[in-house]
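Colleague: Quick one: sequence and predicted model below, then my questions.
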Amino acid sequence: MRARPPAGAAVLRPEKTEAIIAAFFGELGGCGYEGLTMDKVAERAGVGKAALYRRWHSKKEMLIDLVGRYATEAVLPPDTGSLAGDLRAVAEDAINVLKNPLVRNVIRALVAERRRSPDLDAVITEKFIEPRRAAGAAMFQRAMDRGEIAPDSDPEMAQDMFGGPLYFKGVILDEDFPTDFAQRLTDGVLRSLGAVRLTR
């Protein structure tokens, strides 16, 4: 299911488009998917409902389109030259994103809805999960190539050990992150992998 390409009167000024996108994610984070309506999005964005329906047939189509669009913009792991540096950078980026209560609420809404919507599940898997798993695997492969971790290390398990605490503390427990959380998480994962050095 894809949004219709805007044309003619459906082409809005950039500021209106940004207002619609902000309103959509604001409503999704505040009300969840079940409570979200096209009427509420239009009212919050300060536009007529017709501006939305010219682009999207339904809130489900809008959800799939916007989530797919913005999932591709999420930050991928950098290449700092060391596994410790890579992990620390990713952890700090994730913590900065998860500090926003709206982001936490949007994630909860998406996790709940993707199990009910095969279309949304496919978009999240293709646009967000698979690219990041591949980038994470490449990050650990670089560490193997540099001799930082053993060649038989398990990159998939390492990614779960690294991402799990971030998700659990930020989204499930809804707690603030201590200032040293990124470093502690990095050190813990490196120790579990038997990394040859811990750099700070």
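Modeller: Sure thing, it's come through. Numbering: from 1, shown residues only.

Colleague: can we go C-alpha only for contacts and neighbour counts from here?
Modeller: Fine.

Colleague: Report the buried residues of the helix of greatest length in the chain.
Modeller: In the chain, assigned by DSSP state H, the helix with the most residues is helix 14-35. By neighbour count on 16 or more other CA atoms under 10 Å, the buried set for helix 14-35 is 17, 19-21, 23-30, 32-33.

Colleague: chain center to it: distance?
Modeller: 16 Å (CA atoms, centre = their mean, to the nearest Å).

Colleague: helices or strands next to that helix in the packing?
Modeller: Applying 3 or more CA pairs under 8 Å, 6 or more residues apart in numbering; DSSP states H and E, one finds that helix 14-35 makes contact with helix 38-45, helix 101-114.

Colleague: Generate CSV for the ones you listed, with mean neighbour count and distance to E156 as supplementary columns.
Modeller: As requested, those are arranged in CSV below (neighbours: other CA atoms under 10 Å; distance: least, CA to CA, whole Å):
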stretch, mean neighbour count, distance to E156
helix 38-45, 18, 38
helix 101-114, 17, 20
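
Colleague: Make TSV from the ones you listed and add distance to V67 to it.
Modeller: Compiled in TSV, the helices and strands packed on helix 14-35 are given as follows (distance: least, CA to CA, whole Å):
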stretch	distance to V67
helix 38-45	15
helix 101-114	9
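
Colleague: here's the one I want to compare it with:
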Amino acid sequence: MSSSPVRRAPGGPVLQDAVTAAIATAMFEELAAVGYGKLSIEAVAKRAGAGKAAVYRRWPSKQAMVLDLVTQVAVSSADTPDTGTLRGDVLAYLSGTAAALNHPLASRIVPDLLAEGSRNPEMAATLLTQVGGTRRQKVAAILRRAIERGELPADTDIELGLDFLAGPLYWRIGVLHDPMDPVRIERLTDKIICAIAAAPGSGD
């Protein structure tokens, strides 16, 4: 008998966390290997050593499975621990995000999902709100803490600042395929802070 923790789906059977974790790992590996278009529930189940029914008990479709699991990982990777300074917070965020984008699976999955979103409006909308929107809300804490500390003006443009935090890093890693060594991340941190502090404020 397995000693793995179990949970019950609403109105459904008990779901073993170990099986869910195996399916999640298999989904990311399969998605990175074949892309969203060729991804199938059957292949994910086989890679996880589970039956298709185990997948369908957790998610009603391939799209639901992918969006749920991707959202969980993307949002958790946007955690912003308070280091005590704006520079420390920005550096921690950029370093963590760079590590996530440079992961062998993420480096193949992220561009594929963005491309799929251009063909699938429902997926694009979900990625924008559940992933992009939630991540931006969490990362905004970096700038709000800096305002509270007096490191940034009270009227700092939060939305523009979030663009500065996300855009340059993704451009270098996602588009130019530059892994961004620690020295470059340090330099980018200082440039971003200067840009945010210098940008005309328009409020929150």
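Modeller: Structure received. Only a predicted model underlies this, so the values are computations on that prediction, with no experimental measurement involved.

Colleague: D154 of the first structure is nearest to which of the helices and strands packed on helix 14-35 of the first structure?
Modeller: Smallest distance to D154 of the first structure across those (CA to CA): 25.8 Å, for helix 101-114.

Colleague: hey, where'd the strands end up in the second structure?
Modeller: Assigned by DSSP state E, the strands in the second structure fall at 6-8, 14-16.

Colleague: Take those strands and lay them out in CSV including distance to W171 of the second structure and mean neighbour count.
Modeller: Shown next, in CSV, are these (distance: least, CA to CA, whole Å; neighbours: other CA atoms under 10 Å):
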stretch, distance to W171 of the second structure, mean neighbour count
strand 6-8, 40, 13
strand 14-16, 39, 15
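
Colleague: Columns distance to P60 of the second structure on top of the ones you listed, output as a markdown table?
Modeller: Formatted as a markdown table, the strands of the second structure follow (distance: least, CA to CA, whole Å):
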| stretch | distance to P60 of the second structure |
| --- | --- |
| strand 6-8 | 16 |
| strand 14-16 | 15 |
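
Colleague: And the residue nearest the centre of the second structure?
Modeller: A74 (1.9 Å; CA atoms, centre = their mean).

Colleague: Chain neighbours aside, what residue packs nearest to that residue?
Modeller: Distances taken as CA to CA, 6 or more residues apart in numbering place V131 nearest to A74 of the second structure, at 6.4 Å, with adjacent residues excluded.

Colleague: Show me what the one you found aligns to in the first structure.
Modeller: Matched to the first structure by TM-score structural alignment, V131 of the second structure sits across from F128.

Colleague: what's around its match, how many residues?
Modeller: Using other CA atoms under 10 Å, F128 of the first structure is surrounded by 20 other residues.

Colleague: Same check on A198 of the second structure?
Modeller: Residues within reach of A198 of the second structure, counting by other CA under 10 Å, total 12.

Colleague: again with P5 of the first structure
Modeller: When neighbours are counted by other CA under 10 Å, P5 of the first structure registers 10.

Colleague: picking up where we left off before, can you say which of the helices and strands packed on helix 14-35 of the first structure is nearest to A138 of the first structure?
Modeller: Closest approach to A138 of the first structure among these (CA to CA): helix 101-114, 25.0 Å.

Colleague: Which part of the second structure matches stretch 83-94 of the first structure?
Modeller: Under TM-score structural alignment, stretch 83-94 of the first structure corresponds to residues 86-97 of the second structure.

Colleague: Let me know the distance separating the spatially closest residue to L12 of the first structure that is not a sequence neighbour from R108 of the first structure.
Modeller: Excluding the flanking residues, the one nearest L12 of the first structure by CA to CA, 6+ apart is A51, at 7.9 Å. Computed as CA to CA, to the nearest Å, the A51 of the first structure to R108 of the first structure distance reads 28 Å.

Colleague: Okay, helices next: where are they in the first structure?
Modeller: 14-35, 38-45, 49-53, 59-71, 83-98, 101-114, 118-124, 130-145, 155-167, 181-192.

Colleague: In CSV, list these along with distance to E175 of the first structure.
Modeller: Below are the helices of the first structure laid out as CSV (distance: least, CA to CA, whole Å):
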stretch, distance to E175 of the first structure
helix 14-35, 17
helix 38-45, 28
helix 49-53, 35
helix 59-71, 24
helix 83-98, 10
helix 101-114, 10
helix 118-124, 25
helix 130-145, 24
helix 155-167, 10
helix 181-192, 12
